[in-house]
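Chemist: build me a model:
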Amino acid sequence: MGNLFSQTYVNDPSTLKDQVYDYVVVGGGTAGCVLANRLSEDPSVSVLLVEAGGSHEKETFSKIPVAFGKLFKTDADWAYNTIPQSGLNGRELFYPRGKLLGGCSSMNAMMYQHCSPSDFMEWESKGAKGWNYDALSPYFRKAEKFTPSILYPNVKSEDRGDSGLFETSYSHFAPICAKFLDAAKEIGIPYNPDINTGKGSLGVTKMLTCIDAKGQRSSTATGYLTKEVLSRKNLTVLIGTTTTKVLLSSNERSHAIGIEVANNASSPRHTLRCAKEVILSAGAINTPQVLLLSGLGPKEELEKLAIPVVKDLPKVGKNLLDHLVTGAVTMRAKAGTTLDYLADPIKSLPALVQWSIYGTGPATTNVGEAALFVRSDDITLPLTAKTPDSFASEDKLIDTTSGPNSPDIEIMAGPLAFLSHGFRSAPSGTNCFTLMPGLLRPLSVGQVTLASSSPFDKPLVDPNYFSHPNDVKILTRAVRLAIHIGHTASYQPMLTLPPISQSSSLDKLDLFYPGDADPDTISDADIADWIRRNAETIYHPMGTARIASDEKTGVVDEELRVWGVDGLRVVDASVFPAAVSGHPVAPVVAVAEKAAMMILGSAGLYH
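Modeler: Prediction:
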């Protein structure tokens, strides 16, 4: 039996050196909080959760939905950067990852989506037996606590979970985003009242959010690490502590016997031991980093850094998949139609007061209030320019979707400017309506590697964006679709567009380019050039320790056990065999719920 601490959190790992825990969970992020809760439900086992960051409770900006971007480049963010991306004009992209309890679920845009059922059928076809949608669906429902709204009567309660720990609701909906539904329907995209059912996510919808009934963010930290859970005597939560490597036995077949940790690069290393399993839930960047530091990974990479090779696993850190967005297609909105005033410390005060007292109002916006999901080859609009320099017609798009009812394009709609992750402000007095086209099914594949053998040196993140030409072609179509939406009759009462005759003389560096452009005449080459200059991650890395049927093609088996190592599992987005066609937080939570059942079941503890 492990530590019987009564205090909420532990900061000093040296105080735990004499303890032996049944389960050690590395990473208190989206998946780790779920595991800590579910595994410690059984009082006969002891659980240690280790988080490099601090508590979510002290982060006010994590609680206010509209303020999520205020956490970027703070102590609550790993604040990575990619290596220079040749497909994006050599730019290094900012790559935020949550460094606090709840991980990215404590700092994301709170968009709740199951993604396409066929995504998980594809997982199974790639070796993830038992991870299809029918297998995961009960865990989506188990995790969710949905707050119904009379404004959305077509969302059926029987399709939603009602007693879970991860709260969802329909939050603020600005009229300019509600009009997005009409505009999409005007150009032939059907309304989908609930994208989180077995029917899939194609269509345009009001986004369901991870916001609770009080108007505050619901993360896996707020939902799964409540005061009652933290008071369990068989659960210890160690914060402010970096896991430097997994400790492995030197027997003929390696076995995880604990972890090595330290508070920082100059502090002493400490050993924390486990009796049953170490579970890596550090996310798609840090999980492969820990595996590599532990001697588990491509032999040639480890030998270059003089890291002793415990197990040659060639796919550790490979298969990095990410959703790239083009940058904001910003439209000129008429005065009084947007929430841009929230960027002003004085003008935003009434909204913050309303939120703090009533939990309602503009501060409860998740920014991405509505979205459409389409297949690039199903769009019936003229999606190539009437100019000679457009992409060659014979250069046919590759269908990358997981099935006929699954999208490869998302366009999010926001009622304010969202530029450079929120670090760049629109000019004072400007009213901005934002459309954010995104690529859901990239063919470009990247990797995570070590910069050095030090666990305190940031890993090298290379998403390898646009290494496959199909990706930029699909995003070009997505941008043209976004511009078409801005030109619909539905939006004329709210948006101001220049005369078509001016479109050829637009300033390509202007805030409202290409939003001001004529979608029928702007060239594909100009759109692609703009994308390469402005594209950013939308924060969805996955796949770097993927499930596969053997150790040559993946890192973990269908039980999420690391190939060739006993007592070591991975439970987070890094196990995804292929990219989901939407926002991954709900799938990560469902995977963690299912994994907890598997872990306790394999130990004979799940009833």
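
Chemist: from here on, just use CA atoms for contacts and neighbour counts.
Modeler: OK.

Chemist: can you pull out the helices in this structure?
Modeler: 30-40, 60-63, 117-125, 133-143, 175-186, 220-224, 227-230, 283-293, 299-304, 349-358, 469-486, 524-534, 585-602 (DSSP state H).

Chemist: orientation of the last one relative to helix 283-293 in degrees?
Modeler: In this structure, helix 585-602 runs at an angle of 50 degrees to helix 283-293, with axes from the mean of the first three to the mean of the last three Cα atoms, to 10 degrees as the basis.

Chemist: export the helices of the chain to TSV and tack on distance to Ala371 and mean neighbour count?
Modeler: Listed next are those as TSV, based on distance: least, Cα to Cα, whole Å; neighbours: other Cα atoms under 10 Å:
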stretch	distance to Ala371	mean neighbour count
helix 30-40	23	27
helix 60-63	23	19
helix 117-125	18	22
helix 133-143	21	20
helix 175-186	8	20
helix 220-224	24	26
helix 227-230	35	14
helix 283-293	25	26
helix 299-304	41	15
helix 349-358	24	15
helix 469-486	11	24
helix 524-534	20	19
helix 585-602	16	22
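
Chemist: and this one, please, so the two structures can be compared:
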Amino acid sequence: MSQTAQTMDFDFVIIGAGSAGCVLANRLSADGRYTVCLVEAGGSDSTPRVQVPAGTITLYKSPQYSYNFESAPQTRLNGRSLHCPRGKVLGGSSSMNSMIYIRGMRSDYDGWSAAGCKGWAYDDLLPFFKRSEGNRLGQDETYHGTGGELSVDRPRDPNPLSQMFIDAARGIGLPHNCDFNAGDPFGVGVYDVTQKAAHRLSSYRAFVHPVLQRKNLTLLSDCRALSLRLEGSRVHGVYVEKEGATLLLNAKREVVLAAGAIGSPHLMLMSGIGDVAHLRESGIDVKHHLAGVGRNLQDHLDGLVTVRSSSAKTLGFSLRSLPKVVASPFKYLLRKKGWLTTNYVEAGGFARTRYAAGGDPDVQFHFVPGYRSHRGRLFEYGHGFAIHTCVLRPKSIGMLTLSREDKRAPLIDYNFLAREEDARVLIEGIKLARSILASPVFDPIRGKEMLPGAYVQSDVALLDYIRAHAATVFHPAGTCKMGIDAGSVVDPQLKVIGLEGLRVADASIMPTLVSGNTNAPSIMIGEKAADMMLADARRGKATYESAMSAA
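Modeler: So this is what the prediction gives:
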């Protein structure tokens, strides 16, 4: 990398203005003592496609707002490559997700602690969840915060089919759960969402946009990180590209990678930090051997049950729904009601299959009050409804490496269904989803099951269906694993093992994937990382002042 690049100096440099990075930028710059630079490769989020909840469906394959990664062919999924969208916009994936506020289960975090990650048990982390949260629902303050920047509310105008789903699920023994983030998440209900006044509230809009006036906070958007600047065992900064020019952002204290489970390990590998054999094979100069970088990739594998319907109560395009579609912009602008308020997965919940261990749910449902195309299309004419079912605690572990064809691109291999347990759980989860949809509650609007299809009944046939159609819920995690074993990339303080001046703070540090959606846990990770960094900075200042006083 050029040594003549223009330089800019900061105390902290954060790579990635996503769920965790925006929290870090806010907390580290809050008291004005430290200069902070937040770097984001994507651009502005000022579009209805991002701000209006229903716009989320237009973002997943957008070349402007999404990194449209494709996985390596999945051996056990009939050689299919899977789409892996990641947010390329201020707010990162929190600007394109379904806005569901789920934290995961107590046992997830207690498991991290039991594996050696001291300070990461559920009781340790609850204060950080509460710090961010601005709960608008009057939920139990034992579990919820009311003064945080992240507004947590209910969908403004849930589709009536969402209540039908809840009623049908109760018929198979799943209770109505009004708060998945307090106590036992078992049951079904309408999901809480990160919205404010019927608009998406991304991490950027919650934590950074309101404080852009801070003189010690610099935001560089449309700015791509190229590589880390290493000297010996210390990271001193980051080379970035903006408007065709290369800049060096020096970090007097620390660089923090918050680019997500794809971006953070990829930047480390491109900087020569990773498994020595892989780096040499890829033609990258080895700066620091760390075998775990890019390993431990986990995601939630998802199976779909989708049903046709003749009812225009469901979300969909048809002559019968045309008046509702045409009226929706006016209803949204005037009353903040109607179709444009939907996040498409308003209701869902958590269930136990016969393989659930320890009593915790092992599958999650996302109910869609509209037709999910059996052909994989973004839009399909007509009406229907669907349930997505995902495996909450996958045993199959994948990895991220550098592509041989283009080392600037990550090669993502989920390694789905490497462990038979995952297939067994998903098969049972799909059976539960079918049981819900078989309820008499749906009889008035019932149509043909398009996927898996009535002829797909046996476990063998369902497994064939999963191999042909299963996808991901877009929750990649674990590729910069936190821990104390040989496969770990960061320690429990999120410092990269064997290096100084570099931390990672995003979903990539999860030792095991949380049992639910990953946005809220990533925001929590940003909160805890900022707390640890500020504590270290204060200790460092106190040590320096003590030494000067003694001198």
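
Chemist: overlay them and tell me the TM-score.
Modeler: With the length set by TM-score structural alignment, normalised by the length of structure 2, the two chains reach a TM-score of 0.92; 537 aligned residues with a Cα RMSD of 2.5 Å.

Chemist: now the helices of structure 1 in a markdown table, with distance to Gly438 of structure 1?
Modeler: Listed next are the helices of structure 1 as a markdown table, based on distance: least, Cα to Cα, whole Å:
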| stretch | distance to Gly438 of structure 1 |
| --- | --- |
| helix 30-40 | 23 |
| helix 60-63 | 24 |
| helix 117-125 | 17 |
| helix 133-143 | 23 |
| helix 175-186 | 16 |
| helix 220-224 | 25 |
| helix 227-230 | 38 |
| helix 283-293 | 20 |
| helix 299-304 | 33 |
| helix 349-358 | 30 |
| helix 469-486 | 7 |
| helix 524-534 | 11 |
| helix 585-602 | 17 |
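
Chemist: for Val237 of structure 1, which of the ones you listed is the nearest?
Modeler: The minimum distance between Val237 of structure 1 and the helices of structure 1 falls on helix 227-230, with 7.8 Å, by Cα to Cα.

Chemist: helices or strands up against the closest one?
Modeler: In terms of contacts (3 or more Cα pairs under 8 Å, 6 or more residues apart in numbering; DSSP states H and E), helix 227-230 of structure 1 is packed against strand 235-238.

Chemist: where does the strand it packs on end up in structure 2?
Modeler: Against structure 2, the aligned range for strand 235-238 of structure 1 is residues 217-220 (TM-score structural alignment).

Chemist: try stretch 84-91 of structure 1
Modeler: Under the criterion TM-score structural alignment, stretch 84-91 of structure 1 matches residues 73-80.

Chemist: how far away from the center of its chain is that stretch?
Modeler: 23 Å (Cα atoms, centre = their mean, to the nearest Å).

Chemist: and what of stretch 105-118 of structure 2?
Modeler: 19 Å.

Chemist: about what we covered before: out of the helices of structure 1, which is closest to Val570 of structure 1?
Modeler: helix 283-293 (7.8 Å).

Chemist: that closest one against structure 2, how far on average?
Modeler: Helix 283-293 of structure 1, aligned to structure 2 and superposed, deviates on average by 0.6 Å (mean Cα distance after the TM-score superposition for structure 1).

Chemist: which position in structure 2 aligns with Tyr139 of structure 1?
Modeler: Aligned by TM-score structural alignment, Tyr139 of structure 1 pairs with Phe128 of structure 2.
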